[in-house]
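Q: Sequence first, predicted model second:
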Amino acid sequence: MSVRKRTWSTKGVEHSGWQADYVDAQGKRRRKMFDRKKDADAFLLTAKSEVREGVHVADADTITIAEAGKLWLKSGAAAGLERSSLEQREQHLRLHIVPFAGATRLNKLTAPWLRAFQDELREAGRSADMVRRVTVSLGSIIADAQSRGLTVRNPVHERGRARSTTERRAKTKLQVGVDIPSPDEIRKFLTSLSGRWRPMLVTAVFTGMRSSELRGLVWDNVDLTAKTIRISQRADDFNEIGRPKSAAGNRAISIPPVVVNTLREWKLVCPRRDTGRKDGDGNPMLALDLVFPTGAGKIESRSNMLKRGLIPAMIAAGITVDTGRTDEEGKPILSAKYSGLHALRHFYASWCINPTDAGGLGLSPKAVQDRLGHSTIAMTMDTYGHLFPRGDEGDLLAAAERSLLA
């Protein structure tokens, strides 16, 4: 391995540069030119270390982000990802990554490059949430390429590990009355519920089930005698039934009497699924299958659950915010304060956490994790850790002091 100066002519014009010369882990001779000797020396030092550790990738062996993205899509399909996940990968790649960075080779990716890429996305009108999502996808693309030996560095993951204190502090915590419905709001909400959406919304409040889990729930997994609901499947955005979001998603949730009684009544009138068979009189044979189906017994859409179920129920209960607009009669137009089913999941988490003397269940962090189906306790604590009650530290310190100095 060496660095030496080279001089050559191109169409009568003389050029010079510094050539880093080395042998990779496969015994193949590699060369790379630099304008300055110190850059060649620095590269050679890094290359030696990477070759020794067996992670070096020569420039000629790397590929573009667009090419790596195609391999990433194939990896997802081979891993059996749900259709909705594969669709999201394809959209991120086609709409947000390839147009801005598709021709960039993986060996050119650095932390400054990543920041410039994110800035370019924002300037092109992408929202902060979309920039975050696309960055996660880009990190996954690079990680897949790393596992194939096509690149060494992953600036997305490196930046994640080195995230500044300012960025961590900027992440706001969920607030009761802002992101999480308060107990008073939930009481108003439950009192005003009626019609075909009441069973689903009551179940959502007292189980914290994800919308996909509610859509995929079947009566075989509801035990009204044991007062439990077992989660073993979910319905994705394409109405395809699949496994829960993670292994921890497979769980059993205890349900209170209000859910038991509501579901017992609902079961009597719940729409049934057409089995495709006919009885002796030629009538269609129907089967009790999904707990919260459409009128035809099929999987309900997420859009209907929100637009026909949750949002009208919130408005009927008076849990609204002023949009700042008025109708033709000059009356203010109100919208639902909480427009996503995840708000009810947040309430359930807070209800599990709140102490019993405050009307909650007073569960431990581990028990809350199990009920929510989080894959890790870190996820539970990162999201809801600030809601867990804390003792009086003054009294605890005083007691510890007395014990130490006694």
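A: That came through fine. Small disclaimer: the values here were computed from a predicted structure and weren't measured.

Q: can we go C-alpha only for contacts and neighbour counts from here?
A: Will do.

Q: which other helices and strands contact the longest strand belonging to the chain?
A: Ordering each strand of the chain by length in residues (DSSP state E) puts strand 13-23 first. Here strand 13-23 touches strand 2-10, strand 29-34, helix 37-53, going by 3 or more CA pairs under 8 Å, 6 or more residues apart in numbering; DSSP states H and E.

Q: try it against this one:
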Amino acid sequence: MTAIRKREWVSPKGQKKTAWLVDYKDQHGKRRARQFPTKKEAEYYADRARNEIRQGRHTHDRDSITVAVAADLWIAAGDANGLERSTIKRYRELSNLHIVPKLGALKLSQLTKAQVIEWRQELLTVKSRSMASKIIRALSAILSNAMEIGAISQNVASDVKVGRAKRDAERVEPPARADLKKMIEAATDDERPFILTAITTGLRSSELRGLCWRDIDLNAGTLTVRQRADQWGVLGSPKSEAGRRTIPLPPQLVVELTRWKLRCKPTTIGLVFPSSAGTALRHNNVLRRMYFPLQVRAGLAVPKLDANGRPLLDDEGNPIVTGKYRFHALRHAAASGWIANKIDLKRLQVWIGHESIQLTLDTYGHLLADQERDAELAMLASRDLFG
């Protein structure tokens, strides 16, 4: 039973005070109480507590931890479970830069779904949809971890999502084939094997940098992804189970890799693309020392912009240039090449390493639509020949 009582008293300074006390027993039969300045707030809390107790998921403020503490526990759990250094770094950034400054002092028991929804709307006015989605998902993960350790009985952010607006959805536009040829032609003998492998296999940067010779069968013309290197060059498992996959190699790449193997610097674990020190390459070094300079040499340079979209200038007042394409664009180049040659959707999903066909369809559906139109045109062109 939940009771709401009015309390009146006189403060030490002689001021008359009024408050409303909610007195109740939780789902474990333990007596609880909480005081509010207005009757309306007390009634709202009483209704909420009754519903939570009925569902067996009520947590009193006294037993609750703050969002900041819960965030630290979430990060510690990820660290203990062996998550990659880059993942832990991303968790800390989301927590320290976004979640804790806004909600850190709030007790988990005080956090409501309405507050999360309101914050989502606030985020959407100052952040991109992508970033807002990451922040809300991180908050939900924090609350899920808190549930696992018994700190709360419900996750009020579990079904609060940031939908992707159709007008914001960016279609994947793979690099022009002519631009890819320019890159290949501008590459040095040491750069060409790396660039060709990226363009023709669709491997992620991390997968390329973690690739070993034991994963390539030059006789069979196949490449198997078994590991990846994080942004610091530390080797680990693929991004997901779907990341473990075998991809066929075009004959031209087999020839290029065969030649490269003869002159590649040997390493203790047999890296295909090692650094000068014999370790896995770091992603930033690939971009800064090879990929962007290669594009500039190939005539694929664009001005480098500051946070306000203005061109950056060097000390002499000349525009600073960078490469036209992000490295991930080479992954799309591989996918678009396969699609142009009529690959089926399931095979595309496997070769590109997506966890679901839906993700593949969302990413490359507009390119596949052209393939479906080809079939339709072929049918229309010949239907008068058949009864």
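A: Thanks, I have the structure now. Everything numeric in this text was worked out from a predicted model, so none of it was measured.

Q: what's the TM between chain one and chain two?
A: The TM-score (TM-score structural alignment, normalised by the length of structure 2) is 0.84; 371 aligned residues with a CA RMSD of 3.3 Å.

Q: what's the distance between R215 of structure 1 and R302 of structure 1?
A: 8 Å (CA to CA, to the nearest Å).

Q: more crowded one of those two?
A: More crowded of R215 of structure 1 and R302, by other CA atoms under 10 Å: R215, with 28 against 20.

Q: Aligned against structure 2, show me the partner of the more buried one.
A: Mapped onto structure 2 by TM-score structural alignment, R215 of structure 1 lines up with R209.

Q: pretty sure its match contacts T279?
A: No - with contacts defined as CA atoms under 8 Å, R209 of structure 2 does not count as touching T279, sitting 9.4 Å away.

Q: shared neighbours of those two, anything?
A: Common neighbours of R209 of structure 2 and T279, using CA atoms under 8 Å, 6 or more residues apart in numbering, are G233, L271.

Q: hang on, the earlier thing: who's in contact with the match of R215 of structure 1?
A: Counted by CA under 8 Å, 6+ apart, R209 of structure 2 has contacts R228, A229, G233, L271, V272, F273, P274, A280, L281, R282, H283.

Q: The stretch 101-250 of structure 2: strands as residue ranges?
A: Assigned by DSSP state E, counting those that start in this stretch, the stretch 101-250 of structure 2 shows strands spanning 216-217, 222-225, 228-229, 235-236, 245-248.

Q: Secondary structure element holding the counterpart of L387 of structure 1 in structure 2?
A: Under the alignment (TM-score structural alignment), L387 of structure 1 pairs with L367 of structure 2. Counting by DSSP states H and E, the element that carries L367 of structure 2 is helix 357-382.

Q: In that helix, which residues are buried?
A: Neighbour counts over helix 357-382 of structure 2 (16 or more other CA atoms under 10 Å) mark T360, L361, T363, Y364, G365, L367, L368, Q371 as buried.

Q: Make CSV out of those and add distance to V22 of structure 2.
A: Compiled in CSV, these are given as follows (distance: CA to CA, whole Å):
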residue, distance to V22 of structure 2
T360, 53
L361, 53
T363, 52
Y364, 56
G365, 55
L367, 60
L368, 60
Q371, 65
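
Q: returning to what we had before: filter the contacts of R209 of structure 2 down to the ones in helices?
A: Using DSSP state H, the members of the contacts of R209 of structure 2 that fall within helices are H283.

Q: of the contacts of R209 of structure 2, closest to F327 of structure 2?
A: Proximity of the contacts of R209 of structure 2 to F327 of structure 2 (CA to CA) peaks at H283, which lies at 9.7 Å.

Q: Give the aligned equivalent of that closest one in structure 1.
A: Per TM-score structural alignment, H283 of structure 2 is aligned with R302.

Q: which ones are touching its match?
A: S211, S212, R215, D237.

Q: ok, of those, which come out buried?
A: For the contacts of R302 of structure 1, a burial check counting by 16+ other CA under 10 Å picks out S211, S212, R215.

Q: Out of the buried residues of helix 357-382 of structure 2, which comes closest to R289 of structure 2?
A: T363 (29.2 Å).

Q: what's the burial count for the closest residue to that closest one other than its chain neighbours?
A: Spatial nearest neighbour of T363 of structure 2, excluding adjacent residues (CA to CA, 6 or more residues apart in numbering): V172 at 6.6 Å. Residues near V172 of structure 2, counting by other CA under 10 Å, number 16.

Q: V172 of structure 2: what's it in contact with?
A: V172 of structure 2 touches H332, T363, Y364, counting by CA under 8 Å, 6+ apart.

Q: Okay, the second one and K239 of structure 2: tell me how far apart.
A: Separation of T363 of structure 2 from K239 of structure 2 (CA to CA) stands at 18 Å.

Q: What of E355 of structure 2?
A: Counting by CA to CA, the gap from E355 of structure 2 to K239 of structure 2 is 10 Å.

Q: what does A71 of structure 2 give?
A: 23 Å.

Q: more crowded one of these two?
A: With neighbours defined as other CA under 10 Å, A71 of structure 2 and K239 compare such that A71 has more, 26 against 17.

Q: Excluding residues flanking it in the chain, which one is nearest the more buried one?
A: I142 is the one closest to A71 of structure 2 (CA to CA, 6+ apart), at 5.6 Å.

Q: Please tell me I have it right and the one you found contacts W74.
A: Yes - between I142 of structure 2 and W74 there is a contact under CA under 8 Å: 5.5 Å.

Q: where exactly do the helices run in the stretch 201-350 of structure 2?
A: 205-209, 251-263, 283-285, 292-297, 328-340, 345-352 (DSSP state H, counting those that start in this stretch).

Q: Buried ones in the second one, by neighbour count?
A: If I follow you right, that is helix 251-263 of structure 2. Buried-residue list, helix 251-263 of structure 2, by 16+ other CA under 10 Å: L253, V254, E256, L257, W260.

Q: and for it, what span of structure 1 is it aligned with?
A: Residue span in structure 1 matched to helix 251-263 of structure 2, by TM-score structural alignment: 257-269.

Q: mean deviation of the matching stretch from structure 2?
A: Compared with structure 2 after fitting, stretch 257-269 of structure 1 has a mean deviation of 0.6 Å; criterion: mean CA distance after the TM-score superposition for structure 1.

Q: for the helices and strands packed on strand 13-23 of structure 1, which one sits closest to P112 of structure 1?
A: That would be helix 37-53 among these, by CA to CA, at 17.9 Å.
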